[in-house]
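Chemist: Okay, predicted coordinates and the sequence, questions at the end:
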Amino acid sequence: MRKIGLTGGIGAGKSAVAELLVAHGAVLVDSDRIAREVVAPGTPGLAAVVAEFGPGVLAADGSLDRPALGAVVFADPERLRALNAIVHPLVRDRSAELEAAAADDAVVVHDVPLLAENGLAPLFERVVVVDATEQVRLDRLTRLRGMTESEARSRMAAQATREQRLAVADLVVANNGTREQLAQRVAELWAELTQAQ
């Protein structure tokens, strides 16, 4: 089994790279998706988040109100650390379960947004960083995700710097161009990840 870490700053296109890798045959362990699962209604994770942040982070239907929670944690590093202390261990446990279920010859790609921030690079055989310029990322976040420029910059500032991410990279996927260019680069990446298997 190949254990690959995949990361990139918000708006860099990490999810698009993950999707393309799956199309090539990778087994994806998506930390963001798992992070949503572990705080779904009725879970101990959601109960712990509400105990820490109060009922104001719940939507009317009893699910987590992500924008309300985001407004709190992205404005205050201490509150973000408190949230991470609840969610990260739950995500780590579920990720390990999914990895254990993969075939022996699988390329298991762990999509981990905060890989650099949390010093997780040593856990992986190789780390792939999806990289895009700040201006490209800002444009994607405002144009495609509907964030204001201030919101986008706040989210970007809450993550590792581009330099910090690149410092942990074994392989870099530049994503400043078209989807077709990205698909070609990911095909090359897949060849690199599977050549010595």
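Modeler: The structure has been received and is ready for your questions. Numbering: from 1, shown residues only.

Chemist: C-alpha from now on. contacts and neighbour counts both.
Modeler: Noted.

Chemist: I'd like the next helix or strand past the top helix by length along the chain.
Modeler: As assigned by DSSP state H, the longest helix anywhere in the chain is helix 77-100. Where DSSP states H and E defines the elements, the next helix or strand beyond helix 77-100 is strand 107-111.

Chemist: Tell me what angle the longest helix of the chain forms with strand 107-111.
Modeler: 160 degrees (axes from the mean of the first three to the mean of the last three C-alpha atoms, to 10 degrees).

Chemist: okay, pairing it with this:
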Amino acid sequence: MRRAIIGLTGNIATGKSAVMRLAAERGALTIDADRVVHELLDGDAAIQEAVAAAFGPDVRRPDGRVDRAALGRIVFGDAAALRRLEGILHPAVRGEIARRVADADAPVVMIEAIKLLEGPLAEVCSQVWVTACSRETQLSRLRVCRGLDEADAAARVDAQNPQADKIARADVVIYTDGLLRDTEAQFNKAWAALPLA
């Protein structure tokens, strides 16, 4: 069976989840790399040990799971610490995503990964879709939807590579500053152009 594998990326709070929902509604298998990370931090003992060894015992909860909030306070303001964490997590995440893609029977697989283009995951994708919006929209979404204060929201936005870098490598760009129906119209046009749609 021919399969379209779409890599979906975009900086934090640019609307990737909305695009993933639209794809799932149309029958795609959707894989959220961030959710895979959370599953590993919650359930993979080897990952939990490696994270604690790298960042100290205070990043673990009494039940052994990684305290993501404590870990976030360490890595989001420190580029070297973030790279160290990514070195621990990314190989395991790529392996789990590859397993899910291999097991999939859906004609379209959409993999959402905020750092899709910074690693080898993009190589397995037949198309790269990027969500984009203004910095003001990102900050507002982080404050309203995730409850972050202004400083934390700005730190998370600033920790990422510029949106323009992702847009330059995209096959499809979906701009999400407008209403959801505007996002959906852009999605529908890109979806209709897929080889299997």
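Modeler: Cool, got the structure. Worth saying up front: this structure is predicted, and the values here are computed from it rather than measured.

Chemist: ok, back up a step: the longest helix of the first structure vs the second structure, average offset?
Modeler: Mean deviation of helix 77-100 of the first structure relative to the second structure after superposition (mean C-alpha distance after the TM-score superposition for the first structure): 0.5 Å.

Chemist: against the second structure, where does that helix fall?
Modeler: Helix 77-100 of the first structure corresponds to residues 79-102 of the second structure when matched by TM-score structural alignment.

Chemist: Residues contacting that stretch, please?
Modeler: Stretch 79-102 of the second structure has contacts (C-alpha atoms under 8 Å, 6 or more residues apart in numbering) with 31, 33, 36-37, 47, 50-51, 54, 74-76, 109, 121, 159.

Chemist: What strand or helix carries the alignment partner in the first structure of Gly119 of the second structure?
Modeler: In the first structure, Gly119 of the second structure lines up with Asn118, judged by TM-score structural alignment. Assigned by DSSP H and E, Asn118 of the first structure belongs to no helix or strand.

Chemist: Now do stretch 118-131 of the second structure: distance from first to last residue.
Modeler: In stretch 118-131 of the second structure, first residue to last residue: 16 Å (C-alpha to C-alpha, to the nearest Å).

Chemist: picking up where we left off before, so which bits of the match of helix 77-100 of the first structure are buried?
Modeler: For stretch 79-102 of the second structure, a neighbour-count test (16 or more other C-alpha atoms under 10 Å) marks 81-82, 85, 89-90, 92-94, 96-97, 101 as buried.

Chemist: Also stretch 176-196 of the second structure?
Modeler: Quick answer for stretch 176-196 of the second structure (16+ other C-alpha under 10 Å): 176-177, 183-184, 186-187, 190-191.

Chemist: Could you grab the helix/strand/coil label for the residue located most distally from the centre of the second structure?
Modeler: Farthest-out residue of the second structure from its mean C-alpha position, per C-alpha atoms, centre = their mean: Pro62, at 27.6 Å. Under DSSP: H, G, I helix; E, B strand; the rest coil, Pro62 of the second structure falls in the coil class.

Chemist: Map Leu29 of the second structure onto the first structure.
Modeler: By TM-score structural alignment, Leu29 of the second structure lines up with Val27.

Chemist: what's near enough to touch that match?
Modeler: Neighbour list for Val27 of the first structure: 102, 106-109 [criterion: C-alpha under 8 Å, 6+ apart].

Chemist: which of the residues you listed are buried?
Modeler: 106-109.

Chemist: isn't Trp191 of the second structure right next to Ile174, touching?
Modeler: No - using C-alpha atoms under 8 Å, Trp191 of the second structure makes no contact with Ile174, being 11.5 Å away.

Chemist: from the buried ones among the contacts of Val27 of the first structure, which is closest to Pro41 of the first structure?
Modeler: Comparing these against Pro41 of the first structure with C-alpha to C-alpha places Val109 closest, at 27.2 Å.

Chemist: At which residues are the helices of the second structure located?
Modeler: Using DSSP H, helices in the second structure cover 16-25, 33-43, 45-55, 68-75, 79-103, 135-146, 150-158, 163-168, 180-192.

Chemist: Tell me how many other residues crowd Arg35 of the second structure.
Modeler: Neighbours of Arg35 of the second structure under the rule other C-alpha atoms under 10 Å: 13.

Chemist: cool, and the one 3 residues further on?
Modeler: Per other C-alpha under 10 Å, the neighbour tally for His38 of the second structure reads 15.

Chemist: Now check the first structure for the residue matching it.
Modeler: His38 of the second structure maps onto Arg36 in the first structure, by TM-score structural alignment.

Chemist: can you tell me how far its match sits from Trp190 of the first structure?
Modeler: Separation of Arg36 of the first structure from Trp190 of the first structure (C-alpha to C-alpha): 28 Å.

Chemist: do Arg33 of the first structure as well
Modeler: If you measure Arg33 of the first structure against Trp190 of the first structure using C-alpha to C-alpha, the figure is 23 Å.

Chemist: Name the nearest residue to the residue nearest the centre of the first structure, sequence neighbours excluded.
Modeler: Nearest residue to the geometric centre of the first structure (C-alpha atoms, centre = their mean): Pro113, 2.6 Å. Spatially, and ignoring its direct neighbours in sequence, Pro113 of the first structure is nearest to Thr7 (5.1 Å; C-alpha to C-alpha, 6 or more residues apart in numbering).
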